[in-house]
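In: next one to model:
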Amino acid sequence: MSADHTARVSGSDGKTYPASYAANRAAIRAAIEADPQATTTAIAKRLGTTRDTVYAVRRSLCDAGALASIDATCSALAVADNIEAVKDIRDKAKAIQEYAREARDTSLFGKSTRLFMEAERRAGELLVAMRARNELAKHGGKRRNRPVDQETGLYLEKSLNDLGITSRQAKQWEKLAGMPDDIFSEQIERSTLRVVAMFDPDAVPENHRALGTGENEWYTPPDYIEAARRAMGSIDLDPASSAAAQKVVQATRYFDAEMDGLAQTWTGNVWLNPPYSQPAIARFADKAVLEVNAGNVAQMITLTHNYTDTSWWHALAGRADAICFTRGRIGFLGSDGEVAAPTQGQTFCYIGRDVTSFTEQFSAFGLVMVAR
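Out: Next comes the predicted model:
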């Protein structure tokens, strides 16, 4: 173990730092400012120091405001009218993201992620405007095809290369620029939650219906519950429920958080609307497949978000006999009757022999696909 990890000194701010902090601070700061997107590990390796030391510098830079506060940078973005300024703001947001990730500061990570994506969107708006004014060269801006100002000898059009932007970045940023505000906000939240869940699962709302709503208690509307009841003939068990939810579900049996459905045996016709935080969602998906494979469950319908990029979703979908992809998003109900929708669509997975009945009941809610 290096001395960086064992020897520490106190700074004037009352915090402790690695012993090599003072000697390496200037070089590390220069490396961070030269390449804000570089990881802590990459910088440490390049300069022959430790992650601990690099992280300490990142922390001091953010704490001292050297990378600019989120609010100040947001203000700068609001008035930025050229690509270079917006790219600089984007880089600062990326550096703050890296710091927040290292510090496991979920609030700061969320704010910096929003700033990062808003900067890319602003860059896209500027690119679109440049194209409209014929100020951006087409087809990559090959120099032999670009008009030149006869007096100054300067190109009248800028190329993406001149702006330090790849064609892939330009395409992505312009796509963000054309995205409706509500969809853009959903994109930001999705990006934030996926990363936050990796280093702090507890920071992601336990109740999946609360994602994107700011509330904690939302229930499945009666129409979907009744469709499930008609499709299966009955709801014998709801293994991830509560007394409040049972006012609508009315399962023969249910397990709440205290009873822990993961520790129980599931039987009969099962309605499963599990919590969505990790690792709970993965565990309920695994449990569902296990109970079905054990022959304990006659039929099952699960309601989840359509996170098709996750392993738990594929575990359920791979075992399903039919899947309904909802048309739009489900308007979950609050305890006071308020309607709110999460930030993505949903899927119902059906496991059982009566695919025809499931299709008849759920085709009204979206596209039903049957396994072959």
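In: make it CA atoms for all contacts and neighbour counts henceforth
Out: Fine.
In: next, count neighbours for A64.
Out: Residues near A64, counting by other C-alpha atoms under 10 Å, number 11.
In: try K45
Out: By other C-alpha under 10 Å, 12 other residues sit near K45.
In: the strands in the chain, which residues?
Out: 8-10, 16-18, 218-219, 237-238, 253-254, 268-272, 297-305, 322-326, 332-334, 339-340, 346-351, 366-370 (DSSP state E).
In: Serialize the ones you listed to TSV and add fields for mean neighbour count and distance to A197.
Out: As requested, the strands of the chain are exported to TSV (neighbours: other C-alpha atoms under 10 Å; distance: least, C-alpha to C-alpha, whole Å):
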stretch	mean neighbour count	distance to A197
strand 8-10	13	31
strand 16-18	19	29
strand 218-219	24	20
strand 237-238	25	26
strand 253-254	19	28
strand 268-272	24	22
strand 297-305	22	15
strand 322-326	22	24
strand 332-334	19	22
strand 339-340	18	22
strand 346-351	26	19
strand 366-370	16	29
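In: got these as CSV, with distance to D91 columns?
Out: Shown next, in CSV, are the strands of the chain (distance: least, C-alpha to C-alpha, whole Å):
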stretch, distance to D91
strand 8-10, 30
strand 16-18, 26
strand 218-219, 38
strand 237-238, 48
strand 253-254, 50
strand 268-272, 43
strand 297-305, 32
strand 322-326, 38
strand 332-334, 38
strand 339-340, 35
strand 346-351, 35
strand 366-370, 41
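In: which of those strands sits closest to E120?
Out: Of all those, strand 297-305 sits nearest to E120, with 27.0 Å by C-alpha to C-alpha.
In: could you tell me the angle between the closest one and strand 268-272?
Out: 10 degrees (axes from the mean of the first three to the mean of the last three C-alpha atoms, to 10 degrees).
In: list the contacts for A31?
Out: I43 (C-alpha atoms under 8 Å, 6 or more residues apart in numbering).
In: return the distance of it relative to Y276.
Out: Between A31 and Y276 the computed distance is 39 Å (C-alpha to C-alpha, to the nearest Å).
In: ok, which stretches of the stretch 1-150 of the chain are helices?
Out: In the stretch 1-150 of the chain, the helices defined using DSSP state H, counting those that start in this stretch lie at 3-6, 21-34, 40-47, 51-64, 70-79, 83-103, 106-132.
In: start and end of stretch 362-372, how far apart?
Out: Termini of stretch 362-372 sit 18 Å apart (C-alpha to C-alpha).
In: centre of the chain versus that stretch, how much separation?
Out: 27 Å (C-alpha atoms, centre = their mean, to the nearest Å).
In: circling back to that earlier point, want to try a markdown table for the helices of the stretch 1-150 of the chain, with distance to W271 as columns?
Out: What follows is the helices of the stretch 1-150 of the chain, written out as a markdown table (distance: least, C-alpha to C-alpha, whole Å):
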| stretch | distance to W271 |
| --- | --- |
| helix 3-6 | 52 |
| helix 21-34 | 51 |
| helix 40-47 | 46 |
| helix 51-64 | 47 |
| helix 70-79 | 44 |
| helix 83-103 | 37 |
| helix 106-132 | 33 |
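In: now show me the structure for the sequence below, then we'll compare the two:
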Amino acid sequence: MSGAMGSHQSAAMKSDVWLTPPHIIDALGPFDLDPCSPIGRPWDTAAKHYTAEDDGLSFEWEGRVWMNPPYGAQAATWLERLAKHGDGIALVFARTETRMFFDWVWPHAAALLFIEGRLHFHHPDGTRAKANSGAPSVLIAYGEQAARKLLGSSIAGARVRLGGNA
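Out: Take a look at the predicted model:
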């Protein structure tokens, strides 16, 4: 399935499922829910997980959400849902000029962390990908508690405080 939960697409790779590096989760957690978790993950990202088999968009979301959404056109739908939920952190490519950013990040996010360098995602078996993600990444916080956690984290990068959902 192209655009699988927690996936990132790369023409050079054989899989489109790319897991969040565990140090990101460790620095920002704990989380109550990951609504777009990969199937068969080697580590937990939250206390509760929905996978592509569950369709996390069809459930109510509670608590602090971690989200590494499917990239591509679907990402905007997931960010819209997180913006409306108002409590959580998402990881996406830093494509700040896109419609998705203008609709669901700039007016709604409380804080951003533009990650220094390029992330190395992990394969479904947990091994670190040899190649980096190929694009810069940003962490997006919705809600004041998530913004404080993001801005105070040990993750290297440029931090930006915004006015949305704070």
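In: what's the TM-score for these two chains?
Out: In this superposition the chains share a TM-score of 0.83, using TM-score structural alignment, normalised by the length of structure 2; 156 aligned residues with a C-alpha RMSD of 2.0 Å.
In: before we move on, the earlier item: out of the strands of structure 1, flag the one nearest H314 of structure 1.
Out: Evaluated over the strands of structure 1, closeness to H314 of structure 1 peaks at strand 346-351, with 10.6 Å, by C-alpha to C-alpha.
In: on that earlier part again, ok, which of the strands of structure 1 comes nearest Q187 of structure 1?
Out: Of all these, strand 297-305 sits nearest to Q187 of structure 1, with 14.6 Å by C-alpha to C-alpha.
In: packing partners of that closest one?
Out: helix 222-232, strand 268-272, strand 346-351 (3 or more C-alpha pairs under 8 Å, 6 or more residues apart in numbering; DSSP states H and E).
In: the shortest one vs structure 2, average distance?
Out: Comparison of strand 268-272 of structure 1 with structure 2 after fitting gives an average deviation of 0.3 Å (mean C-alpha distance after the TM-score superposition for structure 1).
In: what span of structure 2 is that strand aligned with?
Out: Alignment of strand 268-272 of structure 1 against structure 2: residues 63-67, by TM-score structural alignment.
In: now do stretch 183-193 of structure 1
Out: Here stretch 183-193 of structure 1 fails to align to any part of structure 2, judged by TM-score structural alignment.
In: could you list the buried residues of that stretch?
Out: Neighbour-count burial for stretch 183-193 of structure 1, counted by 16 or more other C-alpha atoms under 10 Å, picks out 184-185, 187-190, 192-193.
In: quick one: stretch 42-59 of structure 1 aligns where in structure 2?
Out: Using TM-score structural alignment, stretch 42-59 of structure 1 finds no match anywhere in structure 2.
In: now do that stretch: everything it contacts.
Out: By C-alpha under 8 Å, 6+ apart, the residues outside stretch 42-59 of structure 1 that reach it are 4-5, 17-18, 20-21, 24-25, 27-29, 31-32, 40-41, 99, 102.
In: quick one on the thing from earlier: and of the strands of structure 1, who's closest to D71 of structure 1?
Out: Of these, nearest to D71 of structure 1 by C-alpha to C-alpha is strand 16-18, at 27.5 Å.
In: want to throw the helices and strands packed on strand 297-305 of structure 1 into CSV with distance to A244 of structure 1?
Out: Below are these laid out as CSV (distance: least, C-alpha to C-alpha, whole Å):
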stretch, distance to A244 of structure 1
helix 222-232, 13
strand 268-272, 15
strand 346-351, 22
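In: quick one, which of these is nearest to A123 of structure 1?
Out: Across those, A123 of structure 1 has its closest neighbour in strand 346-351 (32.1 Å, C-alpha to C-alpha).
In: so where is that closest one in structure 2?
Out: Under TM-score structural alignment, strand 346-351 of structure 1 corresponds to residues 137-142 of structure 2.
In: returning to that earlier point: which one of the helices and strands packed on strand 297-305 of structure 1 lies nearest to F109 of structure 1?
Out: strand 346-351 (26.5 Å).
In: what's the average distance of that closest one to structure 2?
Out: Strand 346-351 of structure 1 versus its aligned partner: 0.7 Å mean (mean C-alpha distance after the TM-score superposition for structure 1).
In: hmm, who's touching that strand?
Out: Contacts of strand 346-351 of structure 1 (C-alpha under 8 Å, 6+ apart): 299-306, 316-317, 319-326, 329-330, 358.
In: P22 of structure 2: neighbour count?
Out: With other C-alpha under 10 Å as criterion, P22 of structure 2 counts 16.
In: pretty sure P42 of structure 2 sits against D125.
Out: Yes: between P42 of structure 2 and D125 a contact is recorded at 6.2 Å, counting by C-alpha atoms under 8 Å.
In: quick one: which of those two has more around it?
Out: P42 (15 against 11).
In: ok, the aligned partner of F121 of structure 2 in structure 1 - contacts?
Out: Correspondence of F121 of structure 2 to structure 1, assessed by TM-score structural alignment: F332. Taking C-alpha under 8 Å, 6+ apart, we find F332 of structure 1 in contact with 209, 218-221, 339-342.
In: now do 6 Å
Out: For F332 of structure 1, the contacting residues are 218-221, 339-341, by C-alpha atoms under 6 Å, 6 or more residues apart in numbering.
In: ditto for G63 of structure 2
Out: Contacts of G63 of structure 2 (C-alpha under 6 Å, 6+ apart): D32.
In: tell me how far it lies from A47 of structure 2.
Out: Separation of G63 of structure 2 from A47 of structure 2 (C-alpha to C-alpha) stands at 10 Å.
In: H23 of structure 2 too?
Out: Counting by C-alpha to C-alpha, the gap from H23 of structure 2 to A47 of structure 2 is 17 Å.
In: related to what we said a few turns ago, export the contacts of F332 of structure 1 as a markdown table, with columns for distance to A123 of structure 1.
Out: Supplementary listing: those in a markdown table, determined by distance: C-alpha to C-alpha, whole Å:
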| residue | distance to A123 of structure 1 |
| --- | --- |
| W218 | 37 |
| Y219 | 40 |
| T220 | 40 |
| P221 | 41 |
| V339 | 35 |
| A340 | 32 |
| A341 | 30 |
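In: out of those residues, the closest to I83 of structure 1 would be?
Out: Nearest to I83 of structure 1 among the contacts of F332 of structure 1, with distances taken as C-alpha to C-alpha, is A341, at 35.5 Å.
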